[in-house]
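Colleague: structural data only, the sequence is not supplied:
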């Protein structure tokens, strides 16, 4: 079976990125949305320069994470930090995703927020919106993350994994790679992959200590994903 793709998100520290140069990481994510991990375009450009020195056989692609941005803001970021992928984490519709893809010539990942168990109405899952077929042929990947009412994601909490097949069926039917995020860490990622075999996994807070990226946790997470 092909190795699961690894995305390490929320990078801010140049030294941490330098320490990752030999790891088999596929995507590096930078958060431009409101978050404690938020970076500026200037910050991201400095971090992007480090990717030129990547020593593993495959250099990771850079991903910018945005929540309901406008085209002007994206343009300003892309002028200073030429990203490979724009990940849209808000309520962006397929028309906007297509405009982003056409204007910037990048891959577009669309995030879907999934509620965790135990919602206020007692149901196990509440879908904020249904996947629309309008996205077919527009987005390059679908990413599932735990619903967060403030930031849209990055909560560090898992969602109801048993709902993954619902999205996975859609993903396979339309040839859209599926990433899973939300509360992943070195201790639970093996279970996720063994049960659901997603195309990729996305981690941020699960490889942090005291709110900062921890290179030992990043190594452990990557090793556990790639050894499966």
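Modeller: Yep, that arrived. Everything numeric here is computed off the predicted structure, so don't read it as measured data.

Colleague: CA only for contacts and neighbour counts going forward, please
Modeller: OK.

Colleague: helices and strands around the lengthiest strand in the chain, which ones?
Modeller: Under DSSP state E, the strand in the chain containing the largest number of residues is strand 107-114. Judged by 3 or more CA pairs under 8 Å, 6 or more residues apart in numbering; DSSP states H and E, strand 107-114 is in contact with strand 85-88, helix 94-104, strand 141-146.

Colleague: before we go on, here's another structure to hold up against the first:
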């Protein structure tokens, strides 16, 4: 197989993975008769939710109550984040590349902590999560170098879908402009949580993010 053919096939595989995960979500939601699910997607997982909202939600018969995007990659992909970091934070760009693209977070505890967690996080807890993340990253959902080739999510969102877009003030991966881009796409005001890092749901102050989501859920007309 020629190089350009291999690259094209690889990009198609990444798209299939994205579509497959979103299709699983759609199938689950379609079969809900008593519950109105709320989708919560974090970081690159937010792209799965965004793909569902852009391409599959119309077939869910209105069963979706809402969606929460936490420190999510913007709907246009990660290229904007990469270029901003290269020109404004070259050292941080190098570290992010080492950590994510080259998977150095799996072997370097300091780099794993800087990339995903607050500095106040206990090292033993970071080590525990590092081991779990290492196992889960052996089969990547996305090829970061080809992400924007395989990202068909930038279509007009459903205006009736209730979306919460939240980010972390100490996020080392998704910057403030990326957070604003996602919120603007969905026509909402972003919520930036102070004192937490990218892995908001695991960080030492995870309760802050959980409280924002809980307050938002309480304003939705859904069953708990």
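Modeller: Done, it's in. Keep in mind it's a predicted model, so treat the numbers as computed, not measured.

Colleague: TM value for the aligned chains?
Modeller: The TM-score (TM-score structural alignment, normalised by the length of structure 2) is 0.31; 114 aligned residues with a CA RMSD of 5.3 Å.

Colleague: list the contacts for residue 5 of structure 2?
Modeller: Contacts for residue 5 of structure 2 (CA atoms under 8 Å, 6 or more residues apart in numbering) come out as none.

Colleague: tell me which element it falls in.
Modeller: Using DSSP states H and E, residue 5 of structure 2 falls within helix 3-30.

Colleague: ok, then the element right after that helix?
Modeller: Later in the chain than helix 3-30 of structure 2, the nearest helix or strand by DSSP H and E is strand 38-42.

Colleague: test my guess that residue 38 of structure 2 contacts residue 49.
Modeller: No - with contact defined as CA atoms under 8 Å, residue 38 of structure 2 does not reach residue 49; the gap is 10.3 Å.

Colleague: between the two, which contacts overlap?
Modeller: The contact lists of residue 38 of structure 2 and residue 49 share residue 67, where a contact means CA under 8 Å, 6+ apart.

Colleague: of the two, which one has the most company?
Modeller: Set residue 38 of structure 2 next to residue 49 and count neighbours by other CA atoms under 10 Å: residue 49 wins out with 25 against 18.

Colleague: mind checking what helix or strand follows the helix or strand hosting residue 130 of structure 2 in sequence?
Modeller: Secondary-structure element containing residue 130 of structure 2, defined by DSSP H and E: helix 123-136. Using DSSP H and E, the helix or strand that follows helix 123-136 of structure 2 towards the C-terminus is strand 163-168.

Colleague: what packs against that following strand?
Modeller: Counting by 3+ CA pairs under 8 Å, 6+ apart, strand 163-168 of structure 2 packs on strand 66-70, helix 176-185, strand 191-193.

Colleague: run the last query once more with 10 Å
Modeller: For strand 163-168 of structure 2, the elements it packs on are strand 38-42, strand 66-70, helix 176-185, strand 191-193, helix 206-218, judged by 3 or more CA pairs under 10 Å, 6 or more residues apart in numbering; DSSP states H and E.

Colleague: so it versus helix 176-185, what angle?
Modeller: For strand 163-168 of structure 2 against helix 176-185, the angle by axes from the mean of the first three to the mean of the last three CA atoms, to 10 degrees is 170 degrees.

Colleague: okay, the angle between strand 163-168 of structure 2 and strand 38-42?
Modeller: Strand 163-168 of structure 2 runs at 30 degrees relative to strand 38-42, counting by the same axes, to 10 degrees.

Colleague: what comes up buried for strand 163-168 of structure 2?
Modeller: 163-168 (16 or more other CA atoms under 10 Å).

Colleague: any chance of JSON lines for these, columns distance to residue 88 of structure 2?
Modeller: JSON lines is the format used below for the buried residues of strand 163-168 of structure 2 (distance: CA to CA, whole Å):
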{"residue": "163", "distance to residue 88 of structure 2": "30"}
{"residue": "164", "distance to residue 88 of structure 2": "28"}
{"residue": "165", "distance to residue 88 of structure 2": "24"}
{"residue": "166", "distance to residue 88 of structure 2": "23"}
{"residue": "167", "distance to residue 88 of structure 2": "20"}
{"residue": "168", "distance to residue 88 of structure 2": "19"}
